[in-house]
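> How does the following fold in three dimensions:
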Amino acid sequence: MALSFDKALGIHQHTLGIRAKRAEVLSSNIANADTPNYKAQDVDFSQALKQASSKQRGVGLGATHQNHFSIQSQLQAQSQYRIPNQPDTGDGNTVDMQQEQAAYMENALEYQMSLGFLESKFMGLKKAIRGE
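Okay, here's the model as predicted:
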């Protein structure tokens, strides 16, 4: 009997990748807080999760031979520009450091939570394999 990791791990494998992408985007915002005309971005988690969990992820590659594997491109979470909460300070930068730091911390906690869920899934799989 074949083991399907997609079924065994559930949605947690997708959330980890999305949270990692969001951490990159948020850290880029923080790094560019003083860059003139920089526009803050964010990743829409619910939209990216729908894209990741659907069967139509990425672009399918055509096989030219019957023995070729079916390969799909990895999820590319799309970052979107954030609507600023503060008025323009004159330099065109839309980064609000307090908002970015809070979002980054929240994302880091949720990333750790996703890691914990995956760890518990793997522990359950190990127990099942061992017959415990």
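
> rest of the way, CA atoms for contacts and neighbours
Will do.

> ok, now how distant is the nearest residue to Gln78 once chain neighbours are set aside from Arg22?
Spatially, and ignoring its direct neighbours in sequence, Gln78 is nearest to Val43 (6.3 Å; Cα to Cα, 6 or more residues apart in numbering). For Val43, the distance to Arg22 equals 6 Å [Cα to Cα, to the nearest Å].

> quick one, which of these two is more surrounded?
Relative neighbour count places Arg22 above the other of Val43 and Arg22, with 25 against 21, counting by other Cα atoms under 10 Å.

> Quick check: which element contains the more buried one?
Secondary structure from DSSP states H and E places Arg22 in helix 12-31.

> Check which residues of that helix are buried.
Of all the residues in helix 12-31, those buried under the rule 16 or more other Cα atoms under 10 Å are 12-19, 21-23, 25-26, 29-30.

> helices or strands next to that helix in the packing?
Helix 12-31 is packed against strand 41-43, helix 45-53, helix 97-130, with contacts defined by 3 or more Cα pairs under 8 Å, 6 or more residues apart in numbering; DSSP states H and E.

> Before we compare anything, build this one as well:
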Amino acid sequence: MNIYGSTISLLERGLDFSSAKGKVISQNIANVDTPNYKAKHVSFKQMMHEAQSRPINAYRTNELHFDFSSKVSKAGIAKYADFNYRQDGNGVDMDKEQADLAANQIYYNALVDRLNGKFNSLQNVIKGGR
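Modelled structure (predicted):
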């Protein structure tokens, strides 16, 4: 029996996405002066597709049950290959990266607040409403 429901696991996946996006944005900002560096981005659609294609560990009690094995791939990080923002071939737009970083931070904080609310509710139930 799962006492958490699926909400906590969905919030965890959202935090994973936000963390990956934050790392990519930080790499882009750190390489703003690197010649020929191509900016990277994290695709939510690609991460969801890859999460659905990950294998599920399941014990098959009958050969007629579904086989859950499938291929595992890396995170949904892609490069803007043909985009040059500056003369030196660098593809990082600092204004866009800073705006994305701020939006990602707001998204991350909202997920953390929601997760804290879930844990506070569980704690309240465990204490018996006291």
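
> Out of the helices and strands packed on helix 12-31 of structure 1, which is the most enclosed?
strand 41-43 (a mean of 21; mean count of other Cα atoms under 10 Å).

> how about Asn116 of structure 2, what's its match in structure 1?
Using TM-score structural alignment, the equivalent of Asn116 of structure 2 in structure 1 is Glu119.

> With Ile18 of structure 1 as the reference, measure out to its match.
Using Cα to Cα, one obtains 17 Å as the distance from Glu119 of structure 1 to Ile18 of structure 1.

> repeat for Leu26 of structure 1
Leu26 of structure 1 is 12 Å from Ile18 of structure 1, where distance means Cα to Cα.

> what's the residue closest to the geometric middle of structure 2?
Centroid-nearest residue in structure 2, with Cα atoms, centre = their mean: Phe17, separated by 0.8 Å.

> Sticking with Ser9 of structure 2, tell me its helix or strand.
In this structure, Ser9 of structure 2 sits in helix 7-30 according to DSSP H and E.

> can you state the direction angle for that helix and helix 94-126?
Interaxial angle, helix 7-30 of structure 2 versus helix 94-126 (axes from the mean of the first three to the mean of the last three Cα atoms, to 10 degrees): 160 degrees.

> List the contacts of helix 7-30 of structure 2.
Contact with helix 7-30 of structure 2 is made by 39-42, 44, 47, 77, 92, 94, 97, 100-101, 104-105, 107-108, 111-112, 114-115, 118, as judged by Cα atoms under 8 Å, 6 or more residues apart in numbering.

> Go again with 6 Å.
Applying Cα atoms under 6 Å, 6 or more residues apart in numbering, the contact partners of helix 7-30 of structure 2 are 39, 42, 108.

> Closest one of those residues to Asp82 of structure 2?
Using Cα to Cα, Ala39 is the member of the contacts of helix 7-30 of structure 2 that sits closest to Asp82 of structure 2, with 10.1 Å.

> The closest one contacts Asn90, correct?
No: with contact defined as Cα atoms under 6 Å, Ala39 of structure 2 does not count as touching Asn90 (7.7 Å).
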